[in-house]
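1. heads up, no residue letters with this:
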């Protein structure tokens, strides 16, 4: 069954209708895809507000508990480089549904974990399969008209981001009602439900016969050498997510510690602060459609760095922590959306591989930020984490400035979406 589900089609098949003349993705289908991406990635974030609770039940150290976040990022990065390019080889609806089904199965296994080793393995495998979300993003883009690309990316990414944010918020409340394992089981059931709906609603999206799998992976990695703009944007994305994850990894320990003493449900609700960032994503997408991609990128990276001043003061002040986190989330999602609009315009004929290369670098940066935050928290507390986050965000801003300088000096191909 699984073999048939993912069997590549070696005979040429009709391409989907041209986004210039064919039907565009309907609003209902776009919202369904958006919801599916959110549920797919939710399993990668449900553990974040529960780290203290899970550590206590499974007798894990603080550093080991923090590695749950890192395992999710590493698994997702591996899925992006090893699985996502298959969207340029397999029929994409079958690939997306197969990955969603695997995500649900891995979540069930993670929820039954008897120890830390199984928990980390289950988290990594869940994240590996959850790249179904990134198969669906370019799927929606392929059905959209070029002039609507920013809006479509913004809508689908809003669902993806809300999935992670609401997972943090809801998981705390569910854990208090039925334990942390219940969170994984409920999410698995929801993923299976949305997979069934997508099976009924998604159009088939065929890909003509392409290179074999080894050549597919090699061509994906080769994009970094061939596309200078991809390199710039991958670096900016990696540093911005590293800064973002530094906050969300360490803030759980801050809020659960003696200074705050919050419960799991309260820590989860704190994650709702990030909803502002998700809601800002469609706005950033519309600005991109108006040719303001670089304005969004520059302002986003600058605010990302400045937000850490308030976050640092938040070690003892909930108001500063709330304000800084709000700014950080809006800035991060604006940077991501603007970068996606740039890279998706590079090579439409191999968009899954371009997306794979960019998002792999993006989540490798995120995994690095999570791991560094766990170590820095243990060594230097909240002040150390704040310095780390600010340095990473500042590096993202400087990299954006260097990209613009290189463009003006004519050292790379023109950015087709530059403001």
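-> Noted; the coordinates are in hand. Predicted model, so just to flag it, every value in this text is computed and none were measured.
2. CA only for contacts and neighbour counts going forward, please
-> Noted.
3. just checking, what packs against the helix or strand that contains residue 245?
-> If you go by DSSP states H and E, residue 245 is part of helix 228-256. Applying 3 or more CA pairs under 8 Å, 6 or more residues apart in numbering; DSSP states H and E, one finds that helix 228-256 contacts helix 51-58, helix 213-226, helix 264-270, helix 318-344, helix 351-408.
4. closest one to residue 177 among those?
-> When those are compared by CA to CA, helix 264-270 sits nearest residue 177, at 9.7 Å.
5. downstream of the closest one, the next helix or strand is which one?
-> Next along from helix 264-270, by DSSP H and E: helix 275-289.
6. for that next one, packing partners?
-> helix 149-178, helix 293-313, helix 318-344.
7. may I see the buried residues of the shortest one?
-> Spelled out, that is helix 293-313. Residues 293-294, 296-298, 300-313 are the ones in helix 293-313 that count as buried (16 or more other CA atoms under 10 Å).
8. quick one: contacts of that helix?
-> The contact list for helix 293-313, computed with CA atoms under 8 Å, 6 or more residues apart in numbering, reads 240, 284, 287-288, 320-325, 327-328, 330-332, 334-335, 338-339, 341-342, 382-383, 386-387, 389-394, 396-397, 400-401, 417-419.
9. again, but for stretch 63-72
-> Under CA under 8 Å, 6+ apart, the answer for stretch 63-72 is 44-45, 47-48, 51-52, 54-55, 116, 119-121, 123-124, 126-127, 249, 367-368, 370-371, 374-375, 378.
10. for those residues, which PyMOL command selects only the ones that are buried?
-> Command for PyMOL, covering only those of the contacts of stretch 63-72 found buried under the criterion 16+ other CA under 10 Å:
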select buried, resi 44+45+47+48+51+52+54+55+116+119+120+121+123+124+126+127+249+367+368+370+371+374+375
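11. and residue 33, what does it touch?
-> 136, 140, 156, 198.
12. wait, doesn't the first one sit right on residue 37?
-> Yes - Residue 136 is in contact with residue 37 according to CA atoms under 8 Å; the separation is 7.0 Å.
13. dropping in the other structure now:
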């Protein structure tokens, strides 16, 4: 649960800006066209952190590594909280995003602390913390910003990160890596993963999985704030709670993966993901169907994500940090594609076009799974 809390708070620092962009823009006098950089800064920093920092978990004491990165992320949040200009804010958010990659170091640590028969269950619990951070960040930001302004959001996250830094150093076991390698050797090992069929197949599934996920969550506010609903930011944030219910329900998928069902669970999840868009696509006339779609989508994404990570940490148990960090590069690229594509498509084709786009991403993931099922069998052999 402590590792899940680390994941939840760390990943929230990247997504917490989304509901308060307009408020930040008014306060800092930023042009509307520049507001997208507020979200992009954290994502860019996170992507760099995945490639440059997460592999350090394969060569350093992860307890100290996690604690140190939490403290450095807190410094970035503090800079964002007191920033007088947009540029200072972007620097703080980029720095925070860089060290928020501690999420994946934590996931790899959780996998290594687990026995092989309970690894999927453990990853299910810890990655539920990730989903809690992604979805709960929107609700938290909306409430705090309404009460005390957007700066209170970043100040609160600063305090949470510092608290977790202290708890981690006190409570987590030391985790010195048995095979001491240089940073260059670790990065080389990461690069070699991109020639492994199992790694590439799971990565491509993650790419399409999170492109579909991001298509929903980056674009859903557009039809909900328009006619006939005209919902407020706080009301839209409530859909995050529905998504959270679905994601937490998928924690059971880790147990299925432990029982050898990771491959069929992934396939079934991708089918559910595709079907969920039939409901989510009805946002212009039915909020109930949207709620059902959100729950099913988040359940499917979490189930497939946990199954993928269980397979990778089992197949590459000697370099779990590199495997998770590399896998999450696909996640970041897919999320970025979904976020940018959904707003572009919405401008020309409305929410029906965005829903079709999300379903196409899901179908691409399902096709990738179907064409690469044999890679799992070969890896097991």
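-> On my side now, so go ahead. Because the structure is predicted, anything quoted here is derived from the model rather than measured.
14. follow-up on the earlier one: between the helix holding residue 245 of the first structure and helix 51-58, how big is the angle?
-> Counting by axes from the mean of the first three to the mean of the last three CA atoms, to 10 degrees, helix 228-256 of the first structure points 70 degrees away from the direction of helix 51-58.
15. so what does residue 261 of the first structure match up with in the second structure?
-> Structural alignment (TM-score structural alignment) places residue 261 of the first structure against residue 230 in the second structure.
16. secondary structure class of residue 60 of the second structure, three-state.
-> coil (DSSP: H, G, I helix; E, B strand; the rest coil).
17. the first structure: which residue goes with that one?
-> Aligned partner of residue 60 of the second structure by TM-score structural alignment: residue 90.
18. look up how far residue 140 of the first structure lies from that match.
-> Residue 90 of the first structure sits 16 Å away from residue 140 of the first structure, going by CA to CA, to the nearest Å.
19. how about residue 316 of the first structure?
-> From residue 316 of the first structure across to residue 140 of the first structure, the span is 44 Å (CA to CA).
20. what's the answer for residue 231 of the first structure, then?
-> For residue 231 of the first structure relative to residue 140 of the first structure (CA to CA), the value is 24 Å.
21. and those two? Which one has more around it.
-> When residue 231 of the first structure and residue 140 are compared for neighbours, residue 140 comes out ahead with 22 against 19, by other CA atoms under 10 Å.
22. helix or strand for that one, just tell me which one.
-> Counting by DSSP H and E, residue 140 of the first structure is part of helix 132-142.
23. what's the average distance of that helix to the second structure?
-> By mean CA distance after the TM-score superposition for the first structure, the fitted helix 132-142 of the first structure averages 1.4 Å away from its aligned residues in the second structure.
24. so which bit of the second structure is that helix matched to?
-> So helix 132-142 of the first structure is aligned with residues 102-112, judged by TM-score structural alignment.
25. contacting residues for the residue of the first structure sitting at the aligned position of residue 200 of the second structure?
-> Using TM-score structural alignment, the equivalent of residue 200 of the second structure in the first structure is residue 231. For residue 231 of the first structure, the contact set (CA under 8 Å, 6+ apart) comprises 224-225.
26. redo that, cut-off 10 Å
-> By CA atoms under 10 Å, 6 or more residues apart in numbering, the contact set of residue 231 of the first structure is 223-225, 237, 343, 357-358, 361, 403.
27. again with residue 351 of the second structure
-> 216, 219-220, 222-224, 280-284, 342-343, 345, 357.
28. what does residue 175 of the second structure align to in the first structure?
-> Match for residue 175 of the second structure (TM-score structural alignment): residue 205.
29. you'd agree residue 112 of the first structure is up against residue 183?
-> No - with contact defined as CA atoms under 10 Å, residue 112 of the first structure does not reach residue 183; the gap is 11.0 Å.
30. tell me which of these two has more neighbours.
-> More crowded of residue 112 of the first structure and residue 183, by other CA under 10 Å: residue 183, with 24 against 16.
31. host element of that one?
-> helix 180-201.
32. which neighbouring elements make contact with that helix?
-> helix 27-42, helix 51-58, helix 92-111, helix 149-178 (3 or more CA pairs under 10 Å, 6 or more residues apart in numbering; DSSP states H and E).
33. skipping adjacent residues, who's closest to residue 202 of the first structure in space?
-> residue 93 (6.6 Å; CA to CA, 6 or more residues apart in numbering).
34. residues touching that neighbour, list them.
-> Contacts of residue 93 of the first structure (CA under 10 Å, 6+ apart): 5-6, 87, 135-136, 139, 198-199, 201-206.
35. out of the residues you listed, which end up buried?
-> 6, 87, 135-136, 139, 198, 202, 205-206.
36. how near is residue 292 of the second structure to residue 243 of the second structure?
-> Where residue 243 of the second structure is concerned, residue 292 of the second structure sits at a distance of 9 Å (CA to CA).
37. tell me which of the two has more neighbours.
-> Higher neighbour count among residue 292 of the second structure and residue 243: residue 243, with 25 against 18, using other CA under 10 Å.
38. and the more buried one, what's its match in the first structure?
-> In the first structure, residue 243 of the second structure lands on residue 274 (TM-score structural alignment).
39. how about that match, what does it touch?
-> 161-162, 164-166, 168-169, 322, 325-330, 332-333.
40. likewise for residue 236 of the second structure?
-> Neighbours of residue 236 of the second structure in contact, by CA under 10 Å, 6+ apart: 19, 138-139, 142, 220-221, 224-225, 230.
41. switch those residues over to JSON lines; also include neighbour count and distance to residue 322 of the second structure.
-> Converted to JSON lines, the contacts of residue 236 of the second structure look like this (neighbours: other CA atoms under 10 Å; distance: CA to CA, whole Å):
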{"residue": "19", "neighbour count": "22", "distance to residue 322 of the second structure": "32"}
{"residue": "138", "neighbour count": "25", "distance to residue 322 of the second structure": "30"}
{"residue": "139", "neighbour count": "22", "distance to residue 322 of the second structure": "32"}
{"residue": "142", "neighbour count": "25", "distance to residue 322 of the second structure": "35"}
{"residue": "220", "neighbour count": "24", "distance to residue 322 of the second structure": "33"}
{"residue": "221", "neighbour count": "19", "distance to residue 322 of the second structure": "35"}
{"residue": "224", "neighbour count": "21", "distance to residue 322 of the second structure": "40"}
{"residue": "225", "neighbour count": "15", "distance to residue 322 of the second structure": "41"}
{"residue": "230", "neighbour count": "14", "distance to residue 322 of the second structure": "45"}
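42. isn't residue 355 of the second structure up against residue 215?
-> Yes - look at residue 355 of the second structure against residue 215 with CA under 10 Å: they come within range, at 7.9 Å.
43. anything in contact with each of the two?
-> 342, 361.
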